[in-house]
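**Q** Give me the fold of what follows.
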Amino acid sequence: MIGRRAALKGLFATVGLAAVPGLAACGSSGSGGGGATSTTVSLGSNYSDAVPKKALADVIQQFQDAQKLTVNINTKDHEAFQNQINSYLQGGPDDVWSWFAGFRLRFFASKGLAGDISDLWSSSLAANYTQAQKEASTGDDGKQYFVPFYSYPWAVFYRPSIFQQKGYAVPKTFDEFITLAGKMKSDNIVPLAAGQSNGWPQLGTFDQINFRTNGYQFHVDLMAGKEDWGGAKVRATFDNWKRLTEYYQPNAIGRDWQTAAQSVLKGEAGMMVIGSQQIGQQFSTGGKLDDLDFFAFPSIDPQFGQDTIEAPMDGFCMAPKPRNKDNATKLLTYIASAPAQQTYLKSDPTSIAASNKADASSYNKLQQKCVQFVNDAKHITQFLDRDTDPGFASDVMINAVNNFIKNPNDIDGVVKFISSQTSQYFKK
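**A** You can find the predicted model right below:
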């Protein structure tokens, strides 16, 4: 997550058609990525950090052994891959390439830069995933372009031992949530840990409150610029959020999310809206992963209840014209399988396989709950910076949310600022 804001800038910026040096796909010769032979397939990967790179290599080795095919992995720095993705795709991508669900998927699918794999979904993939996951893998044209690999849900995380000790009950409604926060404050526990120096963490809280206030469809349409960012519904989201701000950790803008998560680990703060992957890393390192639990963000409007959750999904797409479509299809089919995903997750005790056929008995307690949480969801969102234009997320929403946290009484100013910027990013 380091440098995430920088990676968002210019993600979909207009650039030349030639692939950026160093990110171009491997060539079409036998020694290159796609290969003219029938035994090769190329994979463009942003899994550049040591642990995920090794984990993905283990998955690919199993595929190669089983299929007797050679996968040429074209690994590039995670943030460089995101920054230069437009040129990479227009310049001729690898047969299969790593990417994200949500707006970032739909954007490239609408430009014809991702391959239609609807037939693969119909023939074999659908049985591995929930309807909500299929929805997140679908372009604006109703066709599928994405294979989910792993995910991690966002929710309200807490230590059950402290809840038990203090007699706290998990809230179901927003009013109960506010009441619980008040009890924690009176017990000299910071109700809500908050770290916003990284820029993006509190975007997740906006998402939670917005789809609880206005529903899934309004949320995704708002992210796409199809709804009014200056309207009453967005104001209602900030009005609801304002009720929580008095329970926030002071100086959230000056604290990173890791430090905020550590305050939950230490028992200084009672709850935190964050992803399982982020806070789970802190608890795992601290040796207290067994004392980490979560609940769905409480209901605000009963008509929407808690039917929507946020669970960003990483996965893979196929090139529109892969050099070796048969082998690319075989690789995607394997990537969708439970064994492949569970092999990858051996290195990560905080995320879950996207496949609903994964063996839950191999999961820790946190992962098992995450699986049930995702499987029960009617709708799944992908996090604001994946569900909307990345420039809008980085240059508008981060600034707007920071201003709101600094002064939650100026909702008019925050909403007017957002609304004044939308025409730069969304076509009417």
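**Q** contacts and neighbour counts: CA atoms only from here.
**A** OK.
**Q** The stretch 201-350 of the chain: helices as residue ranges?
**A** Secondary structure of the stretch 201-350 of the chain (DSSP state H, counting those that start in this stretch): helices at 203-214, 216-223, 232-245, 257-265, 276-285, 325-335, 338-344.
**Q** Can you tell me which of those is nearest to V414?
**A** Of all the helices of the stretch 201-350 of the chain, helix 232-245 sits nearest to V414, with 9.0 Å by CA to CA.
**Q** which of the helices of the stretch 201-350 of the chain is buried the deepest?
**A** helix 203-214 (a mean of 23; mean count of other CA atoms under 10 Å).
**Q** what does it contact?
**A** 154, 218-219, 233-234, 236-238, 240-241, 273-274, 297-301, 304-306, 308-310, 383-385, 397-398, 401 (CA atoms under 8 Å, 6 or more residues apart in numbering).
**Q** Repeat that for stretch 334-352.
**A** Stretch 334-352 is contacted from outside by 51-52, 55-56, 58-59, 62-63, 125, 128, 147-152, 276-278, 280-281, 284, 353-359, 363-364, 366-367, 370-371, using CA under 8 Å, 6+ apart.
**Q** now, which of those lie within helices?
**A** Of the contacts of stretch 334-352, the ones assigned to helices by DSSP state H are 51-52, 55-56, 58-59, 62-63, 276-278, 280-281, 284, 366-367, 370-371.
**Q** and stretch 187-197, how far apart are its ends?
**A** 27 Å (CA to CA, to the nearest Å).
**Q** Show me which residues of that stretch are buried.
**A** I189, V190, P191, L192, A193, A194, G195, Q196, S197 (16 or more other CA atoms under 10 Å).
**Q** got a list of what the nearest residue to T39 once chain neighbours are set aside touches?
**A** Spatial nearest neighbour of T39, excluding adjacent residues (CA to CA, 6 or more residues apart in numbering): L69 at 4.8 Å. For L69, the contact set (CA under 8 Å, 6+ apart) comprises T39, T40, V41, F63.
**Q** now the other sequence, so there's something to compare against:
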Amino acid sequence: MSRPQSQAEYLARLVPPSVAGINRRSLLAGAAGTGALLGTGLLAGCGDDSGSGGSSKDVSLGSNQSDPKPKDVLVKVTDGFKTSSGVQVAVNTVDHNTFQENINNYLQGKPDDVFTWFAGYRMRFFAQKGLASDISDVWSKLSGYSDAFKKASTGDDGKQYFVPATYYPWAVFYRKSVWQQHGYQVPTTMDQFTALGAQMKKDGLIPIAFADKDGWPAMGTFDILNLRINGYQFHIDLMAGKEAWTSDKVKKVFDTWAGLLPLHQPDSLGRTWQEAAQSLQQKKSGMYLLGLFVGQQFSNDEQDDLDFFTFPEIDPAIGAKALDAPIDGYMMARKPKNEDNARKLLEYFGGKAAADINLKNDPAVLVANSGADVGGYTALQKKAAELVGSATEIAQFLDRDTRPDFASTVIIPALQQFIKNPKDIGGLTSSIENQKKSIFTD
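**A** The predicted structure follows:
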């Protein structure tokens, strides 16, 4: 469930600052094609020739769960698997961002038997390339999943390649005590939202906590504005390369966002999402658009003071029912060294026992398996589950709904450039469109 921690820093380390735009993309693509990045140690320890310790009873797991909380939870889940099966899991944890950026040549090299990944487009992308194994037989043993979760786990060929574990909606979070102190009301329209932000400024608060040093948080803002302004289908088609970034519809998204930037926490490109969350936790900011994992920055005693609302309506004809609710889970490499144990591990990950361990240890996620003991959900988790349940459409998040190379090497620098200079929307969208045409024709 962890999100990347230092996207911009990683890209800066990987590619010299003087290399930009399509050149940076080409360099990354070339490196991925030759497997050059594997020699840098970015995924050191994954897919070792030794078969994760050499024991036939072992199974290896490549994990991007690098934040402390989800990393600790995964240890507890794999311990549960060992207790029930006698199979040891060798977990190779890599910084989420490094894992994500190097995933292509990782899977083409000597990957772990099982690896953490995402549902939807990103899963289908690697399944279609033959870099993941069909696990339909594992799905035949699973129960407790809705058709929507199965669909999100299914490749273009109709076979399953993914086991969902947790998910989390994106919404606007706030502290109830701060809002009660000032008498704030939840906005349901954009006019009410901007008026609330203006009032928060007068009250000495930063209206909207914001951070984009990591590269990905700004994607959430783009997503929700595009979903509210242009609707779900346009958003998904845009992510798939089927719509033009130079269209008036996309320009309206950036124009709307530019109008909201004065309400956002300044100097966001030098701030991590955790630091922005701490601004909310410390009652310095009034709101924060982020995933449910924002709760990881709040103590247990503060959890009851955390609340949220879905981003308000912009166009009454479109409404406010669509949202981002990314699904995290697991896939199996195309040629696992210990295939039988890999399938056993995936079956365990998809079962009630693993879901219950997740629930017990992390209040900042929701579990995909409906058979889990959700009686332990906090009030915030219950509300989040209800929000997702009432959504008419669910997106997976920008960097999961489009090609990995397009998200990391075009969209991240483009959105950061927009934050620095929101006035040149025409130049920005033209640049994105030109690079999109090159990438989506590869």
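**Q** thinking again about what came up before, could I have the buried ones of the contacts of stretch 334-352 of structure 1 as ChimeraX selection syntax?
**A** To isolate the buried ones among these in ChimeraX, judged by 16+ other CA under 10 Å, type:
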select :52,55,56,59,63,125,128,147,148,149,150,151,152,276,277,278,280,281,284,353,354,355,356,358,363,366,367,370,371
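**Q** what ranges do the strands span in structure 1?
**A** For structure 1, strands defined by DSSP state E occupy the ranges 40-45, 70-75, 96-100, 147-151, 154-158, 190-192, 269-275, 293-295, 308-310, 313-318, 352-353, 379-381.
**Q** so which of these comes closest to G225 of structure 1?
**A** Of the strands of structure 1, nearest to G225 of structure 1 by CA to CA is strand 379-381, at 15.6 Å.
**Q** Which part of structure 2 matches the closest one?
**A** Under TM-score structural alignment, the match for strand 379-381 of structure 1 in structure 2 covers residues 393-395.
**Q** So what touches the matching stretch?
**A** Stretch 393-395 of structure 2 is contacted from outside by Y232, I236, K321, A322, L323, D324, A325, P326, V388, D401, using CA under 8 Å, 6+ apart.
**Q** so what's the counterpart of the third one in structure 1 up against?
**A** By that I understand K321 of structure 2. Residue correspondence to structure 1 (TM-score structural alignment): K321 of structure 2 is matched to D307. Counting by CA under 8 Å, 6+ apart, D307 of structure 1 makes contact with A377, K378, H379.
**Q** List just the nearest of those to F107 of structure 1.
**A** For those, the nearest to F107 of structure 1 is H379 (19.6 Å; CA to CA).
**Q** So what's the residue count around the closest one?
**A** Residue neighbour count, defined by other CA atoms under 10 Å, stands at 22 for H379 of structure 1.
**Q** Next, find the distance separating it from Q131 of structure 1.
**A** Separation of H379 of structure 1 from Q131 of structure 1 (CA to CA) stands at 8 Å.
**Q** ditto for N240 of structure 1
**A** Applying CA to CA, the value for N240 of structure 1 to Q131 of structure 1 is 30 Å.
**Q** do W241 of structure 1 as well
**A** According to CA to CA, W241 of structure 1 and Q131 of structure 1 sit 30 Å apart.
**Q** what does A340 of structure 1 give?
**A** Here A340 of structure 1 is placed at a distance of 21 Å from Q131 of structure 1 (CA to CA).
**Q** ditto for R106 of structure 1
**A** Distance check for R106 of structure 1 against Q131 of structure 1: by CA to CA, it reads 17 Å.
**Q** who's more crowded, those two?
**A** Applying other CA under 10 Å to R106 of structure 1 and Q131 shows that R106 carries more neighbours, namely 25 against 16.
**Q** What is the aligned counterpart of that one in structure 2?
**A** With TM-score structural alignment as the criterion, R106 of structure 1 matches R124.
**Q** In structure 1, what stretch matches stretch 245-261 of structure 2?
**A** Aligning stretch 245-261 of structure 2 against structure 1 (TM-score structural alignment) gives residues 229-245.
**Q** what's the offset of that stretch from the middle of its chain?
**A** Stretch 229-245 of structure 1 sits 23 Å away from the centroid of its parent chain (CA atoms, centre = their mean, to the nearest Å).
**Q** I'd like to check what contacts it. Which residues are they?
**A** The contact list for stretch 229-245 of structure 1 (CA under 8 Å, 6+ apart) reads 178, 206, 209-210, 213-214, 222, 228, 405, 408-409, 411-412, 415-416, 418-419, 422.
**Q** ok, now with 7 Å
**A** I178, I209, N210, T213, N214, L222, P408, I411, V415, K416, I418, S419 (CA atoms under 7 Å, 6 or more residues apart in numbering).
**Q** Trace the second one over to structure 2, please.
**A** In structure 2, the residue equivalent to I209 of structure 1 is L225, according to TM-score structural alignment.
**Q** same question, A328 of structure 1
**A** In structure 2, A328 of structure 1 lands on A342 (TM-score structural alignment).
**Q** ok, that match - contacts?
**A** Residues near A342 of structure 2 by CA under 7 Å, 6+ apart: V59, D113, V114.
**Q** Tell me the counterpart of the last one in structure 1.
**A** Pointing back at V114 of structure 2 there. Looks like V114 of structure 2 aligns to V96 there (TM-score structural alignment).
**Q** Please name the nearest non-neighbouring residue to its match.
**A** Nearest non-adjacent residue to V96 of structure 1, counting by CA to CA, 6+ apart: M318, 4.4 Å away.
**Q** Can you report how many residues neighbour the counterpart of that neighbour in structure 2?
**A** In structure 2, M318 of structure 1 lines up with M332, judged by TM-score structural alignment. By the measure other CA under 10 Å, the count of residues near M332 of structure 2 is 28.
**Q** and if you look at D72 of structure 2?
**A** Neighbourhood size, D72 of structure 2 [other CA under 10 Å]: 14.
**Q** follow-up on the earlier one: return the distance of the match of I209 of structure 1 relative to N102 of structure 2.
**A** When distance is defined by CA to CA, L225 of structure 2 is 29 Å away from N102 of structure 2.
**Q** Check G39 of structure 2 too.
**A** The gap separating G39 of structure 2 from N102 of structure 2 is 11 Å, by CA to CA.
**Q** Fine, thanks again, bye for now.
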